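Visitor: from the sequence below, what's the structure:
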Amino acid sequence: MGKTLIIAEKPSVASDIAKALGNIKKDGDHFENDQYVISSAVGHLVEIGEPEAEEVKRGKWTFAKLPVVPTHFELKPIEKTADRLKQLTRLIKRKDVTELVNACDAGREGELIFRLIQQHAKAKQPVKRLWLQSMTPTAIRDGFAKLRSDAELQGLADAARSRSEADWLVGINGTRAMTAFNSKSGGFHLTTVGRVQTPTLALMVEREEKIRKFVPRTYFEVHATFDAKAGQYAGRWFDEKFRKGDDEHARAERIFDTPEAKASASARAKAIVLKCLGKPGIVEEESKPTTQAPPLLYDLTSLQREANSRFGFSARTTLSLAQALYEKHKVLTYPRTDARALPEDYVSTVGQTLEQLEETNRYGQFAREIRNKKYVRPANKRVFDNTKISDHFAIIPTLQLPKALNELEEKLYDMVVKRFLAVFYPSAEFQQTTRITRVEGEAFKSEGKVLVNPGWLAVYGKEADTEETGNLTPVAAGEKPKASEVTAKELQTKPPARYTEATLLSAMEGAGKLIDDEELRAAMQEKGLGTPATRASIIEGLILQKYLVREDKVLKPTPQAFSLITLLNGLNVPELTQAELTANWETQLARMEKGEISREKFMAEIAAMAKHIVKQAKGHESDTVPGDFADLATPCPRCGGAMKENYKKFSCTKCDFGFWKILAGRQLSVDEAETLIRDKKIEGLEGFRSKLGRAFNANLRMNDAQEIEFYWDEDEGKVGEGADPVDFSTMEPVGKCPKCGSGVFELESAYICEVAAKKEKPRKCDFRSGRIILQQPIEREQMVKLLTDGKTDLLTKFISTRTKRPFQAFLVIERKKDEVKVGFEFPPREPKAAKAPASKGKAKA
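Guide: Next up is the predicted model:
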């Protein structure tokens, strides 16, 4: 009798399935009995790419090799998880395995993971689909009783594969075309674009342009202090006839200069002061109860937003912590979710979790109250709702209590547990008071809010105090409080705030709201730009590619970001900068899942789009890219011709004189370029960045050869020594320096000891390690291992500078006398087979 191989997406799910089906023992890396073999992937094990015969290496990304539209897509094992793929392939090829069950996550990505593994292994067995939205034992057994046919999911599989291939085609052709365009004048200027990262960058650039162009407007507010018998209270004047219009800055309480006003804003404000000062007021008051429902459970994006706002954690840090709490400590459920509800059959699991939390000092009283007062109600659709769950449910604590969490893990775990407890509590109850005090016909508003019943806010203890703005001083019936103080305050409107990671995550999640087309907007309603699992890596990728920089808690687009958006707009390829591309894809992919459009039709449109992007880039030169470019008033210093700004340079229209707009990561403004040409120098420029990622200030001058160069005042030292010190106080250390014990921090280009980053002489420490070593990216988690254990995992993408061939190695900490540096340790070679001819200088992988 043949066996059924069940392939889950994650090891934890494979374990849950084995427990639910019963009497299935673990056998090495899988579970097995007489009927079932159960194993899992660890996310994606296979990636798509062009056939090796058609592949073009990075250094040869020229227009002659574009567009790239492969005849077919080949599958390539992901090196990091190659062993897991081999294990699954061996199980699939076992002669006693006669049927496969796709138990990957119930969604598009889960379908793709299984189908690519199936294709790579050349599996011939019939396939059935396990579709789960809940992981309770009952739900798993019910799912196996209702296995779906493979054909039933073909539309979903087509959509999954099409989305993956479309992303590849647009990303590869967009990146190579823009790189080829920017490399025409020499060198290799990698310019990455993508369906998600570039519209995200466009949001950042658009916001920054609004900030740069913002002109503050002066307005006035009138504030009063009223004397009542019971004490004083404050009020603010407002226009009772105010109606919201097109002016985004207009408010009922603001007094602006307007063309139709008979007097200036200042004069009108002062007139109100003179009119009301010392006069009695007539009070009208309304007090009513209000409630505030508890917030929903966390999905990954809301968890990342709040952790960034409360603790300054980056999105990547939050994901890493949540992943550790899930995988290593097993105290949180799967974190890469976009759902904020639980399955409807999870009521009993919630009860068991509360029982566990009752045993803790920190959460025991709240868990006990929830159970004693029966706050957990199956009918509560804010918590239990299958319709609000796609691949995964909300993030909640598991039945296992933590044992040894570090400080950051503890903070995140506490956030999740408190949210889990709070969601079952009643709403918080307030008494909201609004008081209008009219003085000589002018209205002043006062508001008070008193917490009557904390409800869910009790879970947060003292944090509930932030919800209380205080009660108003009481006013007796018929009393007429006197306006003892009335002042006019001169204020200014403020530009839009720069994005933090929290607000950028919100913008990515809600990107679809900005789309005008109703159908496309609906398609993006539940999607946004990226997924909860990928948004952190998108942001980190933009930083790594030098499109964004972190400054304190805000993110700022670099000159390279502005140049890219200018280029894409100038080449008229808006599909690469707007969320509509994702919306359009989601609309078509949803129809594909229903069988309404074919995969072939969709992919033909994507290929046409890739060709259009390349054609637009081929048809322009850097000085013909349209844009909002300036004509300089200062003539060319070489021939006296007119100077003009273009996409990449400030150039003379008659001779070949010109200079780059972007120098050391900083873009020169038109005014700065004018000064440099006119005075042959410009001093006191800020915001340059070294290759290490450090900010520095410098002066620029034009030398006798009419070339632009940096120079510093003599007391500032040589190049780079005028750099502003890095503010490490807002950053999280990766680990301890192996040389001096100080913190090692992650900058744009390197991991560096905070002591080494200082300008002290003599230098007390010099430890640093590049974020990319021989073309191998060194992820933060690997640097953590290096600093903690002295050795990374085996890294497989190093490229030898001598042979240009890839090789594998561990990074290790090497100590020689007073020198501490990062070096290589090579894995042992496999023993040679008997009688095999010796290979010369080539280690087996």
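Visitor: alpha carbons only for contacts and neighbour counts from here, please
Guide: Will do.
Visitor: quick one, helices of the stretch 701-845 of the chain?
Guide: For the stretch 701-845 of the chain, the helices defined by DSSP state H, counting those that start in this stretch occupy 780-789.
Visitor: pretty sure Ile211 contacts Lys556?
Guide: No: in this structure, Ile211 is not within contact of Lys556 by CA atoms under 8 Å, at 11.1 Å.
Visitor: neighbour count: these two, which is higher?
Guide: Using other CA atoms under 10 Å as the criterion, Ile211 and Lys556 rank with Lys556 on top: 21 against 15.
Visitor: enumerate every residue touching the more buried one.
Guide: 204, 208, 498-499, 548-550 (CA atoms under 8 Å, 6 or more residues apart in numbering).
Visitor: before we go on, could you also do this sequence so I can check it against the first one:
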Amino acid sequence: MDKASKWLVITEKPSVAGDLAKALGGFEKKSDHYESQQYYITWAVGHLLELLEPEELDPKYKRWLLQDLPILPNEFQYKPKKGQTERLQHIKSLAKKNDVMGLINACDAGREGELIFREIYDFCEQNKPSKRLWLQSMTPEAIRNGFKVMKRGSEYDNLGDAARCRAESDWLIGMNATRAVTKRLKSRNTKGVWSVGRVQTPTLALIAKRELDHLKHRPQPYFTLEGRFSTVTHEYSGAWFDPNFKKPNLDEDDLIHYVEKEDRIFSQDKLDDILKDFEKHRKQATASEVRKESKEIAPQLFDLTLLQREANRKLGMSASRTLQAAQRLYEKHKLLTYPRTDSRYLPEDYVENVTNVIKEFSAVPTEFTKACKTIMKTGLLNKDRIFNNKFVSDHFAIIPTGQLPTEKLDGDDARIYNLVLKRFLAAFMTHAIWAKVERITKVGEQHFRTRVQDLQEPGWREVYGLDTEEESKLPKLNEKNPEAVTPVQTEEISPLQNATKPPARLTEAKLLSLMEHCGKSIADEEIAEVLKDKGIGTPATRAEVIENLIVKEYVNRTGKSLRATSKGIRLVDVLSRIPIDMLSKVELTGEIEYDLRKMEKGLKKRSEFMQEMFDFTSSVVEKTRTFEYDAIYKNDPTLGRCPVCKNGKVFEGFWGYKCNLAVNTKEKEENECNFIIWKEKNHRYIDRSLVEEVLTSKIAGPFEFSNSTGTSFHEEYLTISPVKGIIFCEQDGTPKESLTGYDIVVLHEEYLPETFLKKPGTIKVTETAYMCEFGAVDQTLKPESTDNAQESDNPPKKTRKKAAPKKPAKPKKVKKLISRMPRILCGKEMTLDDYKSFLITGSTPPIVDFKSKKGRPFAAALHLKENGNFEFKFVSRKALLGEDTSTAPKKAPKKASNKAKVVKKTKKSAEEATE
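Guide: The predicted structure follows:
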């Protein structure tokens, strides 16, 4: 055997390595690779390397300073991802073997697969040649043919350049924009970073826009009319409508606020006229109907996004939960094909595979046996809509592998497997046939419509089921002549009072659809074409993007709905004002993708693209660094007269709506007005329209608000408070909260002569928190009396032209610290006794029922720090069980461990910036 006689094949996933070895034959399975006389086959697990963080490029970047931005590396460097060093070293050891003549890229057929291989190739530090295996089908025959027609790796250099540019441009935008925006927007009262990313920020903008549409809506009352009619054989109902109504030609943004509809009556006079005409002609009612047969075609197979949307719609599952279940079904149970796919099609050579899968299921008694036998009898239908190489990208659609479960599935795994299996079978069945009926009943000039649909032939619906309870039956109006006008009897008419509802908040299903099809809203035809099929994000990352928005407190999930928080809305708003709103638009992804596709075709150089990204990043940083808060709101009209000073006007700022006579200086001026309405109250964003309404009406509402934890919702009326801005009130204006300042809202106050910090303090219990002000006024230092001024030992100097009148000396104060603890902390309601113990002893007892952001329980004691803040000290399991209630460690923790925690936090923040 020649010294260098083998090729090292690197796949993207272990399962693919196994498929290649099985198809080629002659392999022996080693611990971490396969080996034959011609090949070594080993695998990655997705990306094994990642770009270095800024602080790893230069320690100065550990501190987030505006003067250090932008960060524009001369060279982008990579490091092993956490937990992947051993895998990388194993691949490198294989690459260095003397009998390895070169490396074969068998990663997925696409841009990311190219990047994964090239990252590994560079890490191996070998100059051996490379080849590219490009597979879109994983049948044994396709694999063997693929090895026969491999090309040189250099022929894919353009694709590799595009892959690197995509990763590096995301790093540039994310790292720089996140640091710049965080430094400008973060205040002492806000925690965490203001993360910005090419995908996550446009996604946030979609949610924020819908949230504002929802909040701005004001219910408008209207009437509908329902008539009851009868024939000799049956009774039926019909809804009044205006046959002359025409829907205006509005774009989607305006149409969402348009409330006029053909069946709505907004005027009492119009309602009276309709009822008068109805009564006049009620004995002359006639009806006619049209019955049409409607074909409902069988559905497409699932790609990941479609599976996530369907699971959210049918099962209420989040995109993240759906992906996790599908991944387990692929990796652990081997029941589904690779789930992170954007294709709804199968390769054209998969017909036999599909037939064999259905044959396997037809032999096993299940609820799907009948459907499988039906398909085996009729053969695979709809093949032209399912098997198409043109629409198979890196991976094909999600389908069952044909392997039967070896253990009973439960929970999410069972639900997702069942959904995929039903979809798979339904795709090859006959179309469903519906009988749709529209009956029009006329009473004078008034029209009433009755619509029903009856399932005639279930077809694929037999296995997939109905979406809603929309199937109903309506006997024929005239058996002999179905389309004839027939007299009917009027029974009654019922006016119903309703009110318009706000645009529904986005569900994950709807958001995933918008992310996938966002190109439709772009005016530039070339950019729109690029995003038409891809959208923003990828099927593999969209669920993670949504979860990140929730973790970063930009979005809340309530049931199926996603609600943008005040923080999320303010970020999108301020980006548009700086203006760097390109960061929150899908056009940024479209323009980058357009250039990357040109690069793949050799029409754009990597160096040219990266220079454009450097320039764009520098522009974003400069605009963020130099904007002035007052300037970005100066063109907005005022919202009304200040209700406190009566002289000023209320205008919008970043944190709230304040009087323009507010003075931002330490010296209080005579005309200063401190009135402000903050932009958040009880987890609701306070938008301009609400402020205008409150300032104009004094009592406004009702508006939707949540409780203090954001878990339930109710309606509240609002009125003005001179100090608190707006407060809840009864419908007649009776306040539900104090109208005055913060310190008067105190529910309970208690003085502690000494605390753990060796300082006295005053406890204040407010509606939402316990607070303590350490360092009270020293009562032994009395203000100097003006009556004793002439006896002072230090009279005014003669050089002074005119002595200023003596003012009482201000009482001297010791240095103060403020401690604050929420009354509800990590899901746990804290007691006043807990807080007293915390102040007096420096620690609470161990508390066992805290909950993390992900809902996981944990136990901890709270320790008082010298600066008045608190920190968690996590409790051992013995303490959790009550065997050891001491939370103080026997030895002081090493400083190194604290540093390690800080570094870890910094690293996480940096990672958050890039998506």
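Visitor: for Asn158 of the second structure, what are its contacts?
Guide: Neighbour list for Asn158 of the second structure: 599-602 [criterion: CA under 8 Å, 6+ apart].
Visitor: how much space between it and Ile433 of the second structure?
Guide: 50 Å (CA to CA, to the nearest Å).
Visitor: Gln67 of the second structure now?
Guide: Distance, Gln67 of the second structure to Ile433 of the second structure, by CA to CA: 67 Å.
Visitor: what of Val621 of the second structure?
Guide: Distance from Val621 of the second structure to Ile433 of the second structure, by CA to CA: 59 Å.
Visitor: for Ile720 of the second structure, same thing?
Guide: From Ile720 of the second structure across to Ile433 of the second structure, the span is 60 Å (CA to CA).
Visitor: same question for Glu871 of the second structure.
Guide: The value you get for Glu871 of the second structure to Ile433 of the second structure, if CA to CA is used, is 64 Å.
Visitor: of those two, which one has the most company?
Guide: A side-by-side neighbour count of Glu871 of the second structure and Ile433, using other CA under 10 Å, places Ile433 first with 19 against 12.
Visitor: aligned partner of the more buried one in the first structure?
Guide: Correspondence of Ile433 of the second structure to the first structure, assessed by TM-score structural alignment: Glu429.
Visitor: so its match, which of the three states?
Guide: Taking DSSP: H, G, I helix; E, B strand; the rest coil as the rule, one finds Glu429 of the first structure in the strand state.
Visitor: ok, it touching Lys288?
Guide: No: with contacts defined as CA under 8 Å, Glu429 of the first structure does not count as touching Lys288, sitting 10.6 Å away.
Visitor: returning to that earlier point: compare the contacts of Asn158 of the second structure and tell me which is most surrounded.
Guide: When neighbours are taken as other CA under 10 Å, the top entry among those is Met599 (23 neighbours).
Visitor: how near is that one to Cys165 of the second structure?
Guide: According to CA to CA, Met599 of the second structure stands 10 Å off from Cys165 of the second structure.
Visitor: between those two, which contacts overlap?
Guide: Joint contacts of Met599 of the second structure and Cys165 (CA under 8 Å, 6+ apart) are Arg606.
Visitor: now the aligned residue in the first structure for Leu49 of the second structure: closest residue in space, sequence neighbours ignored.
Guide: Using TM-score structural alignment, the partner of Leu49 of the second structure in the first structure is Val46. Distances taken as CA to CA, 6 or more residues apart in numbering place Pro77 nearest to Val46 of the first structure, at 4.5 Å, with adjacent residues excluded.
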